[in-house]
Structures are given as C-alpha cells and as structure tokens.
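Participant: Okay, here's the prediction I keep looking at, along with the sequence it came from:
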Amino acid sequence: MPSLEAPSLNQAIPATMTGVQLIGHGGPEMLQLNQHIAVPTLTDNEVLIRVLAAGVNNTDINTRTGWYSKSDVKSGDAESDDTSWSGNTFVFPRIQGADVCGVIVAVGNKVSQNRIGERVLIEPCLREHNGQQLTSPWYFGSECDGGFAQYTKVASQYACAINSSLTDAELASFPCSYSTAENMLTRANVGSTDTVLITGASGGVGSAAIQLVKARGAKVIAITSPSKNEHLLSLGADKVLARDVDLVEVLGNNSVNVVIDLVAGKQWPQLLEVLKPGGRYAVSGAIGGALVDLDVRTLYLKDLSFFGCTVLAPQVFQNLVTCIESGKIKPLVAKTFALEDIATAQDIFQQKQFVGKIVLTLV
C-alpha cells in the first residue's frame, strides 16, 4: 500500500486515492482495498477533506451484512430494495465510514477559501448532498461515500471545525457514537433530576451516553458484562448491573425516569416495568434482537413516551463539538488499525470485548 502521508495545503490534489470499497453484502471478503479510486469532485457548496482517522461502527457492519433489510439478503440476495440505512436500495461499490476526522484541503466555488486547513469532524446525518436538498436524510458512508479512503467530500455545513488538542484517532471516536447518544438524551429531555438506565453501556454509544448524562448532572445506571464494571464506574456510572440481571427484582418497579436502549432483545419488557409513570424510553439500536414483546397496557397505563432516534436534531452535533472543546467528555479509543486492516478491525469490533471505539488511521 502506498504512503498515506498528508499533503501540504499547497500541494496539488491527486487524481486518484486509496480506499476500501464495499462490493456486496456478505462477510469481510466484501471489503476491497482499491488504490485507484477517483478523488471526489466538488459541487459549489462542498468541501474536500483529507481523512486522517475514521472510526468503525455498527452501521458499517449492519450495512455489509444486509441487517437493515427486512428480507433475507444474508443468503446473497443483493437485489433487495431496503438494505441501506435509510431503507432504500444500497448502491455498490460504496466507501463506508461515518466517523471522520480530517482536514479541509479544497472547497467548492461557494465556500470560503478560509476553510482550507481547518481540522474538522463530519456530522454523519446528512440533509444535503451534491448541492441538492434530500427528501429524507442520508447517513455518511451509507447512501453516499464516506471516510474509509484518503479523501472524502461533504456539504460544507456538515464539516464542523474543531479546536482541540486531542489526536486524530481520539477525535474520530466521537461523531457517530456521541452524537447518537446526545440525540437520544435530547429527544428524551434528560435533566439533572433524572435517573437514567443505559443498556449496552460498554459500547461506543453506551459509554458516550454515560459521560453525556453525567455532564447533564443526572444519575446513571449502566448495564454491561461484569468484566467491564470498573471501567464504566470510572466513566461516571453510579451503579453497574450485569446483562442477565432481573431488572425488576434489583431496581424495583417504577424506579427510573429514562431508559436509553441500544440492545432491545428478550430483556426488553423489563425496561418498561422499571420506568416510572411518565417515563421516557429512547432507542437507537437492537443488538440483542429487533423483535420484542410489548404489553400495550404498560405503555398507556404508565403514560410512557417512546422515542425512536435516528436523525439528529439540528443542534445536537454542534452541542457535541462544544462539549469536546470544553473537555466535558473524553475519548475512548480501544484500539487503532491501519486502513488496510479493516477486516481485522471489524472482527475485533464484533467481539465486543472492549470499551469505547475501534479507529482506522490513515496517516
């Protein structure tokens, strides 16, 4: 693989670049390293970003395996029309990678030249692409090419300047997990008097949620495997529970104000039992199983509010950047890999034996 040293800002942008392309649904063999991909061209409102680091997340793997589809694409049916994050047809080849830290090296005609040289994080939830407003949001690296390459492009408004002493890999650990967590807390209106129960608390979103809940002054009860208890306590969790615990027995009925759920699965009915009347349930993942049993009586008799959280509220990402710059939250990088080792990185990611993020570095 050729050197990925970052060019100086006055160096000509090359015509081609190295990147990893997803060429079909399936296993890691569908991730193809290509050293001759055309560098993206810009429309008037876009910026070209030299990628410095890009995090691995569930969206990458869910897309590769066809998990988002409600039909069976795992058997090789690549013609299904609902395999992308947005529920539309997925287009191959695709450069994935939504967690991006980089530097702007070129700008479109309607973007200030002063942006060149800015270190940026990319907001992954997009409402504009190629100069066109989207009728429904896209996810960076899913409906359009993302950051698993030397260069990527995005509308200028989604390239958020960041002033931080953190490393590129540390900054790349933030965009997806932390914005997802902050969006869930925003939708559920978490405040300082709340007690918040977080499932899947050792993962990227869960560990982010712990820090962001504590930044709001609220109490955290985290669910994880016992081996990760001490780490979650060090992040600020007030109490840590094992994954297989009986929540009603340990916490009691009507004991928490908010549930931040990333797991779903067979334990799901207990989450509603421990919610207080008027409680709020926010979900953005289902790694424990997407189909759950709902007793509708619990929902309406307790006046519960449910929030499915995908599209970021407009203020969420900038709020996250402000938190990073002020030092209110800290990065959690479990391990870094070179871009060409993406298959190994995703394998380790899926084993879930770490706390925080797996990040690919490009310099």
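Facilitator: The structure has been received and is ready for your questions. Numbering: from 1, shown residues only.

Participant: C-alpha only now, for contacts and for neighbours.
Facilitator: Fine.

Participant: ranges for the strands of the stretch 251-363 of the chain?
Facilitator: When secondary structure is read from DSSP state E, counting those that start in this stretch, the stretch 251-363 of the chain shows strands at 256-261, 275-283, 305-308, 333-338, 357-361.

Participant: For the stretch 251-363 of the chain, just list every one of the helices.
Facilitator: In the stretch 251-363 of the chain, helices defined by DSSP state H, counting those that start in this stretch lie at 268-274, 296-301, 316-326, 342-351, listed in chain order.

Participant: Buried residues, the last one. List them.
Facilitator: Spelled out, it's helix 342-351. Of the residues in helix 342-351, 342, 343, 345, 346, 349 count as buried by neighbour count, 16 or more other CA atoms under 10 Å.

Participant: Distance check, the third one against residue 359.
Facilitator: According to CA to CA, to the nearest Å, residue 345 stands 8 Å off from residue 359.

Participant: what residues do those two have in common as contacts?
Facilitator: Listed contacts common to residue 345 and residue 359 are 56, 336, 337; contacts here mean CA atoms under 8 Å, 6 or more residues apart in numbering.

Participant: So which of those wins on neighbours?
Facilitator: Of all those, residue 56 has the most neighbours under the rule other CA atoms under 10 Å, reaching 26 neighbours.

Participant: Do I have it right that it meets residue 356?
Facilitator: No. Shown here, residue 56 and residue 356 do not form a contact pair, counting by CA atoms under 8 Å, at 10.6 Å.

Participant: Report how many residues lie close to residue 227.
Facilitator: Residue 227 has 10 neighbours, counted by other CA under 10 Å.

Participant: which secondary structure element contains the nearest residue to residue 229 once chain neighbours are set aside?
Facilitator: Ranked by CA to CA, 6 or more residues apart in numbering and with sequence neighbours excluded, the top spatial neighbour of residue 229 is residue 240, at 6.0 Å. Per DSSP states H and E: residue 240 is located in strand 239-242.

Participant: Touching that strand from outside, list them.
Facilitator: 220, 221, 222, 223, 224, 225, 226, 229, 232, 233.

Participant: Could you rerun that using 10 Å?
Facilitator: The contact list for strand 239-242 (CA atoms under 10 Å, 6 or more residues apart in numbering) reads 197-199, 201, 219-230, 232-233, 247, 250-251.

Participant: Show me which strand runs longest in this structure.
Facilitator: If you go by DSSP state E, the chain has its longest strand at strand 46-56.

Participant: what angle do that one and strand 333-338 make?
Facilitator: Between strand 46-56 and strand 333-338, the angle formed by their directions is 120 degrees, by axes from the mean of the first three to the mean of the last three CA atoms, to 10 degrees.

Participant: Strand 46-56 vs strand 357-361, what angle?
Facilitator: Computed by the same axes, to 10 degrees, the angle separating strand 46-56 from strand 357-361 equals 130 degrees.

Participant: next structured bit after strand 46-56?
Facilitator: Heading C-terminal from strand 46-56, the first helix or strand you meet, by DSSP H and E, is helix 58-65.

Participant: A further structure is provided below for comparison with the first:
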Amino acid sequence: MPANVSVPERMTAALLTGHGGFEKLEVRDDVPVPVPAAGEVLIRVAAAGINNTDINTRIGWYSKVVKSETSAGGAQGYDDLNDDDASWSGTPLTFPRIQGADCCGRIVAVGEGVDPARIGERVLVRNMLRSYVDYRPWECWTFGSECDGGFAQYAKAPARETYKVECDWSDVELASVPCAYSTAEGMIHRVDVREGEHVLITGASGGVGSAAIQLVKRRGAIVTAVAGANKAEALKALGADRVVPRGDKLTDHIPAGSVDVVLDVVAGPAFPDLLNAMKRGGRYSVAGAIGGPLVELDVRTLYLKDLAFFGCTFQDDEIFENLVSYIERGEIRPNVSNTYPLAQIVDAQTEFLSKNTGGKLVLVIPE
C-alpha cells in the first residue's frame, strides 16, 4: 500500500447478522477494514444503491418455503424459514455479512499483481462477480451476498471486475446503476430485443423497470410500461410510449397478442394476463417476482402460442462492460429518487418496500 494513502483499521458498516426483519441490520463503527488479496482492489465507497435482492436476502425470501410477495416479509421477515436455501444461489449465507450489490467509490489500495496506478480511479463494481468462480459457465457470486458488498465505508473486489468510469455523473447517480441496469440489460440481451418490436415492462417505476425502459428505447423498440398511475408522466419522460396503470387488465389498453417481448420482475396474479398479451412466438423474460413467486400457467398457452421463456439471473460477461460504455457515451441517464445516509438504512428500505417512489434509492456513505 503506498505510504501516501491513509486507510484506517476500522470502518462504519451495516452488518446483516442473520435472516429476518430490520432488527437483523446493525450499523457499527468498529468493523475491520478489508485487506485486498492478490488481484483485488480496496475501494473507499461513496454511495451504494438499494435493491430488491438486498431485502430478499435479508428476509430469506429465496427459500422455497416462502410463497408470498417480497413486501409480505420485508419489514419483519418470516417465522418459518429454511436457512439452508434462503440465498439466491441456494448455498447458505455466512453471517455477519455486509450487503450492498451496488458500489461506487474510489480505489485506495491494491493487492499483489494489481497496478498501483489504479489508485484514485472512480469505479463501479460488477455486481455479478465471475472471478471467484473461475468464470465457470452459469456461475457467479453476487456482491453483497456471497461476499461482502457496498454498505460500508470500504469494500474489496476483484480488480478485473472493478471498472473505471469517466463521466460527469455524481457518485450517487453512478451508484444507482450496477444491479438494476445490469439486470435489465441482461434480460434484454437474453431475449435479443430488436428495433421496432413491442416490449412490455412490468414494475416499470422501480430500479430495474425504469432502467429497462431506457435500455429498450436505446435499441429502437416500442415500450408499454406497467406501473402505478401516478408514475405515468415520469415514465414517459424516460421514454415509455404507453403506461398501463398497475392492476388494470392489459387488453383494456393494448390488443391481445400484440406484444413481442415481456420483461417481467413482478410475476404474481397478473402472470396469465401477460401471456395473453403476447404474440405467437413471443419471448418472456423474468428476473424477479415482487408480486409473488407462484403463478398460474396454462401450459396450453405456452405451447399453442409457441412462446419462449427465459429465466435471467446469470449475465454474460459483456453486459457490465456495455453498461459502462453506455454511461460514458451518454446513451442512458440515472433515475435517482432519494438518498439516505448509511445510518438510516432501515428508513431507506422502508421507503423502498412502500413502492411509492419511482426510481432508485441510494445510501450515501459517510467520510
């Protein structure tokens, strides 16, 4: 570590002490600062976004014993939970864990084999890390799940998955990107959205949905967004061609069989309506189930309409690199709705769970 870089031995961090409610989050100022191993960098975190996966992991929503939507256990967790399958990967988490899939900050130290000239770079960390699984197909770690993440003053990450970003965005704006935008871009990439296609986006006022609007429009497609009626003007400003109020029947607003692609993060009771809206040969992509993980599927609809279904968690290696290039070329823009200091992480997650705010919520990390 260069002598002119001062890094303390202890830091402030939000520790997740186990699966459960808000009581499992502890903000402490005596947490050891991580030491970068060979091939890693140490980042002074400036800002970190809030995402569904942070809450899903905290409450253990990924466990198959949970049948409800995220909000049902978001504050208090679940009484009956199987810790053995309560992470997204199915591998039990170890606690305490520093969560935070999003991380924007500056490199302050490097491990063996990393060029010291990188110290000082403003960076984003790829949220789906491939280095720790030797780039095996369909495998990754989530930053803030299988390893410690961005809800702290300092975080370490693989150097080759920590990307320098040169732009005029603020740290808060950059911190809104990694998880939401890469999830959206991964879904769009997997189903190969093309110019002129009609794309239906659920949960469109959230982080992934609002990112998807911009990324779909970037490809020249037509967007129908599903969201609360009070979010319509904001979503049209992001590029949505039409906004269907959440809870309305889709075919009251668009013809049945008119949608080429569905990008879904909601699932739940509205699932059959989505398939009814799709064309023959349409593609359905899903990366979340905030409306509930169990859906009603008439298999006849699937095969008689020749639909293709894509489950989207793993991201191809170019997804994050493409996002950085979109930012640097000014092809997308941030959509931040509110910020909180790290000490108010519970307040931030409470607002997130309310679904009353469009766009991203971001934690500002103290000096």
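Facilitator: That came in fine, so what should we check first? Just so it is clear, the structure is predicted and the values come from calculations on it, not from any experiment.

Participant: TM between them?
Facilitator: Superposed pair, TM-score by TM-score structural alignment, normalised by the length of structure 1: 0.94. Supporting alignment: 355 aligned residues with a CA RMSD of 1.8 Å.

Participant: Out of the helices of the stretch 251-363 of structure 1, flag the one nearest residue 289 of structure 1.
Facilitator: Distances from residue 289 of structure 1 to each of the helices of the stretch 251-363 of structure 1 were compared using CA to CA; the minimum, 9.5 Å, belongs to helix 268-274.

Participant: Go through the closest one and flag the buried ones.
Facilitator: Going by neighbour count (16+ other CA under 10 Å), the buried part of helix 268-274 of structure 1 is 268, 269, 271, 272, 273, 274.

Participant: can I assume the first one is in contact with residue 287?
Facilitator: So that's residue 268 of structure 1. No. With contact taken as CA atoms under 10 Å, residue 268 of structure 1 and residue 287 are classed as non-touching, separated by 11.8 Å.

Participant: Overlap in contacts, the two.
Facilitator: Common neighbours of residue 268 of structure 1 and residue 287 (CA under 10 Å, 6+ apart) are residue 261.

Participant: Check the contact lists of residue 56 and residue 356 of structure 1 and give me the overlap.
Facilitator: Overlap between the neighbourhoods of residue 56 of structure 1 and residue 356 consists of 173, 204, 349, taking contacts as CA under 10 Å, 6+ apart.

Participant: from those residues, which is closest to residue 101 of structure 1?
Facilitator: Of all those, the one with the least separation from residue 101 of structure 1 (CA to CA) is residue 173, at 8.7 Å.

Participant: The closest one and residue 204 touch, don't they?
Facilitator: Yes. Shown here, residue 173 of structure 1 and residue 204 form a contact pair, counting by CA under 10 Å, at 8.2 Å.

Participant: Common neighbours of the two, please.
Facilitator: Shared contacts of residue 173 of structure 1 and residue 204, defined by CA under 10 Å, 6+ apart, are found at 56, 57, 331, 332, 333, 334, 356, 357, 358.

Participant: Show me just the buried residues among those.
Facilitator: Among those, those scoring as buried are 56, 57, 331, 332, 333, 334, 356, 357, 358 (criterion: 16+ other CA under 10 Å).

Participant: Between the strands of the stretch 251-363 of structure 1, which one is closest to residue 142 of structure 1.
Facilitator: Each of those was checked against residue 142 of structure 1 via CA to CA, and the shortest separation belongs to strand 357-361, namely 17.4 Å.

Participant: Burial check on the residue nearest to residue 229 of structure 1, number of neighbours?
Facilitator: 21.

Participant: Distance-wise, check the residue mapped onto it from structure 2 relative to residue 263 of structure 2.
Facilitator: With TM-score structural alignment as the criterion, residue 240 of structure 1 lines up with residue 243 in structure 2. As defined by CA to CA, residue 243 of structure 2 lies at a distance of 14 Å from residue 263 of structure 2.

Participant: Kindly report the same for residue 107 of structure 2.
Facilitator: Residue 107 of structure 2 sits 35 Å away from residue 263 of structure 2 when distances are taken as CA to CA.

Participant: can you tell me the helix or strand for the counterpart of residue 180 of structure 2 in structure 1?
Facilitator: By TM-score structural alignment, residue 180 of structure 2 lines up with residue 177 in structure 1. Following DSSP H and E, the helix or strand that holds residue 177 of structure 1 is helix 175-187.

Participant: again with residue 76 of structure 1
Facilitator: Residue-wise, residue 76 of structure 1 maps onto no helix or strand under DSSP H and E.

Participant: From the shared contacts of residue 345 and residue 359 of structure 1, pick the one nearest residue 67 of structure 1.
Facilitator: Within those, the smallest distance to residue 67 of structure 1 is 16.2 Å, found for residue 56 (CA to CA).

Participant: dump the residue contacts of the closest one.
Facilitator: Residues in contact with residue 56 of structure 1, defined by CA under 10 Å, 6+ apart, are 96-100, 148, 172-173, 176, 204, 336, 342, 345-346, 349, 357-360.

Participant: Also residue 220 of structure 1?
Facilitator: Here residue 220 of structure 1 is in contact with 194-198, 209-211, 213-214, 233, 236-240, 256, 258 (CA under 10 Å, 6+ apart).

Participant: Tell me the buried residues within those.
Facilitator: Here the buried ones among the contacts of residue 220 of structure 1, as counted with 16+ other CA under 10 Å, turn out to be 194-198, 209-211, 213-214, 233, 236-238, 240, 256, 258.

Participant: In strands, which of the residues you listed appear?
Facilitator: Within those, residues falling in strands by DSSP E are 195, 196, 197, 198, 240, 256, 258.

Participant: Can you lay out the residues you listed as JSON lines showing distance to residue 34 of structure 1?
Facilitator: Shown next, in JSON lines, are those (distance: CA to CA, whole Å):
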{"residue": "195", "distance to residue 34 of structure 1": "48"}
{"residue": "196", "distance to residue 34 of structure 1": "45"}
{"residue": "197", "distance to residue 34 of structure 1": "43"}
{"residue": "198", "distance to residue 34 of structure 1": "39"}
{"residue": "240", "distance to residue 34 of structure 1": "44"}
{"residue": "256", "distance to residue 34 of structure 1": "49"}
{"residue": "258", "distance to residue 34 of structure 1": "45"}
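
Participant: Closest one to residue 181 of structure 1 out of the residues you listed, please.
Facilitator: The nearest member of these to residue 181 of structure 1, counting by CA to CA, is residue 198 at 10.3 Å.

Participant: That closest one reaches residue 222, doesn't it?
Facilitator: Yes. Here residue 198 of structure 1 lies in contact with residue 222, judged by CA under 10 Å, at a distance of 4.9 Å.

Participant: Need the residues touching each of those two.
Facilitator: 206, 207, 209, 210, 237, 240, 241, 260.

Participant: Tell me the counterpart of residue 97 of structure 2 in structure 1.
Facilitator: Pairing criterion TM-score structural alignment: the partner of residue 97 of structure 2 within structure 1 is identified as residue 94.
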